[in-house]
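Trainee: Starting from these lines, generate the structure:
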Amino acid sequence: MSDAVLLDVADGVATITLNRPDVRNAIDLPTSLAIAECLDEVDERPDIAVAVLTGAGSTFCAGMDLKAFAATQERPIHDRRGAFGIVRQPCEKPLIAAIEGKALGGGLEIALACDLVVAADSSRLGLPEVKRGLVAAAGGVLRLPRRIPQAVAMEMILTGEPLTAEQARGWGLVNRVAPDGQALAIARQLAAAVAANAPLAVRAAKRIALDSADWAADEAFDRQVAYTDPVRSSSDAAEGARAFVEKRAPRWTGS
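Mentor: I've put the predicted structure just below:
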């Protein structure tokens, strides 16, 4: 795995670190491939329940590495996971963004590919592409109106102006605001709360929440059965019931 992306695993939580602080963690093609490789490993390893994505140094991610693109003409796109190795197909397990500094353009699009967001108090989140004659086509204009009220999303998209961390939390884009320098620590606390739950149930719940966005109302309950029946009949479901009756912490096996 590339040194541009680091993976650390402890207590069921994977920490993925974009490790290019000298270019504000901008993404070139090798880095996008390394991100996709990390997400593959997160999905495949049974000892990982949830992942946290963060950036080294003072910036979460500056989006595409324009200098690298100018030199190579290679866009940072993975053939399956899409731009930046993540935006088209994030990992199946829960993913939490831990943002310090700026998450603008592609940086915010990477955060929007995550399920939960923790942002440091002085961080800024925005899509400034229109200021540069571009469109936030790596998920920005697609996902932002689905995460926050459309009027707010449209103002961000059309003006290119960012939100503060507190504003983003007020509109539901950010789950937790952390003191500067503590976003990763708070994100890991949130990840630990997720990792304490039954892994099959967590993955199925995430999948339903995302896949059901375009389900017809009169079909939704029937369609979720394919996701929920395997969980209901799992060993973990039985263990959860036993642990409740016996007043102890459950011992999940992921089966």
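Trainee: hey, let's count contacts and neighbours off CA atoms from now on
Mentor: OK.
Trainee: Tell me how many other residues surround Gly82.
Mentor: A count of neighbours around Gly82, defined by other C-alpha atoms under 10 Å, yields 19.
Trainee: How about it: what's its closest non-neighbour residue?
Mentor: Spatially, and ignoring its direct neighbours in sequence, Gly82 is nearest to Arg88 (4.7 Å; C-alpha to C-alpha, 6 or more residues apart in numbering).
Trainee: what about Leu112, how many neighbours?
Mentor: 25.
Trainee: what's around the residue lying closest to it once chain neighbours are set aside, how many residues?
Mentor: Using C-alpha to C-alpha, 6+ apart and skipping the chain neighbours, the partner closest in space to Leu112 is Arg143 (6.6 Å). Residues within reach of Arg143, counting by other C-alpha under 10 Å, total 14.
Trainee: before we move on, what about the one 5 residues further on?
Mentor: Number of residues near Ile148 (other C-alpha under 10 Å) recorded here: 18.
Trainee: wait, what's in contact with it?
Mentor: The neighbourhood of Ile148, defined by C-alpha atoms under 8 Å, 6 or more residues apart in numbering, consists of Trp171, Gly172, Leu173.
Trainee: Go ahead and confirm Gly85 touches Gly63.
Mentor: No. The pair Gly85 / Gly63 is not scored as a contact, 11.7 Å apart, by C-alpha atoms under 8 Å.
Trainee: and the two? which has more neighbours close in?
Mentor: Neighbour totals were compared for Gly85 and Gly63, and Gly85 leads with 27 against 23 (other C-alpha under 10 Å).
Trainee: before we go on, could you also do this sequence so I can check it against the first one:
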Amino acid sequence: MSDPAEPAAAAVRTQERDGVLVITIDRPEARNAINGAVARGVADALDRLDDSGGLRVGVLTGAGGVFSSGMDLKGFLAGDVPVIAGRGLGGLTERPPRKPLIAAVEGYAVAGGFELVLACDLVVAGEGARLGVPEVKRGLVAGAGAAVHLPQRIPPAIALEMLLTGDPITAGRAAELGLVNRVVPDGTALDGALELAAAVAANGPLAVAVTKQIALAAPDWSHAERWTRQGGLMGPVFSSEDAQEGARAFAEKRPPVWKGR
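Mentor: Sure, this is the predicted structure:
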């Protein structure tokens, strides 16, 4: 059973790799079910990602060949709530990080585990992975993002089929629907995510962060305001030292050296 006093460090491991912060849910004995300790550990790791000038991209994964089986129901019944106020399930679903976050999925990413995946910006999945929202099979509602976001991410009829039947889909089907960026051989999702993260991390950090902000916010902007809003966000990037460095490095045919300012 989940222990409400379980320290976050025991449930979530982190490792820095060349500007990438790998965040691993480390409860393989519970199929990486999300409890309070996981939520606190993920939230702490995401704060570290956003606050560190040396970190450019985050990768979220699970230990033991499983991404996450969702909310720890035993812990929930014992009063261990895996939600951080203002941040949502797992410390992520309501307030993702400012910097890019990539999910590396092996095995099952279901229920709340799938909702963590939906909160990530990019997804790399092993070909044997299964993704889905079985909440209705347990008399629950996928309230940590799937019921809200899934009909906007994929055709509504397909989203409703997933939500109302609770049946999972394969990684290949998820890729066809646009939920997964890359499908890789089982056991290599983390390697694939790190490869993708390296490609993102090589770019200007200010430009990457603002590009993500614009891309995610733009659907809520009216036609009349979108250019003004985008311009306000872009201005500081175009006047930054990094913008000058990017142009200079291109002219000098060398890799840029970003300063994040």
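Trainee: Tell me the secondary structure at the aligned partner of the residue nearest to Gly82 of the first structure in the second structure.
Mentor: In the second structure, Arg88 of the first structure lines up with Glu94, judged by TM-score structural alignment. Put simply, Glu94 of the second structure is coil when judged by DSSP: H, G, I helix; E, B strand; the rest coil.
Trainee: For the stretch 151-255 of the first structure, which segments are assigned as strands?
Mentor: All strands of the stretch 151-255 of the first structure, identified by DSSP state E, counting those that start in this stretch, fall at 163-164, 176-178.
Trainee: Check those for me and report the most buried one.
Mentor: Among the strands of the stretch 151-255 of the first structure, ranked by average contacts under mean count of other C-alpha atoms under 10 Å, first place goes to strand 176-178 (a mean of 22).
Trainee: quick one on the thing from earlier: can you tell me which of the contacts of Ile148 of the first structure is nearest Glu37 of the first structure?
Mentor: Taking C-alpha to C-alpha as the measure, Glu37 of the first structure lies nearest Leu173 of the contacts of Ile148 of the first structure, at 26.8 Å.
Trainee: Now for the residue nearest to Gly82 of the first structure: which residues touch it?
Mentor: Contacts of Arg88 of the first structure (C-alpha under 8 Å, 6+ apart): Arg80, Arg81, Gly82, Ala113, Ala138, Gly139.
Trainee: Can you list the residue ranges for helices in the first structure?
Mentor: 29-44, 66-72, 106-112, 140-147, 150-159, 165-170, 183-195, 199-211, 220-223, 225-232, 235-246 (DSSP state H).
Trainee: Tell me the counterpart residues of the fifth one in the second structure, please.
Mentor: Following TM-score structural alignment, the partner segment of helix 150-159 of the first structure in the second structure covers residues 156-165.
Trainee: what's in contact with stretch 61-74 of the first structure?
Mentor: Stretch 61-74 of the first structure is contacted from outside by 18, 23-29, 55, 75-76, 84, 102-107, using C-alpha under 8 Å, 6+ apart.
Trainee: What subset of those residues is buried?
Mentor: 18, 24-29, 55, 75-76, 84, 102-107 (16 or more other C-alpha atoms under 10 Å).
Trainee: and Pro21 of the first structure, what pairs with it in the second structure?
Mentor: By TM-score structural alignment, Pro21 of the first structure lines up with Pro28 in the second structure.
Trainee: For Thr211 of the second structure, the count of nearby residues, please.
Mentor: 17.
Trainee: Could you do Ala216 of the first structure as well?
Mentor: 10.
Trainee: what's the answer for Asp80 of the second structure, then?
Mentor: Neighbour tally, Asp80 of the second structure, other C-alpha under 10 Å: 19.
Trainee: Return the residues in contact with Lys93 of the first structure.
Mentor: Counting by C-alpha under 8 Å, 6+ apart, Lys93 of the first structure touches Val42, Asp43, Ala49, Val50, Ala51, Val202, Arg203, Lys206.
Trainee: I'm done for today, thanks for sticking with me.
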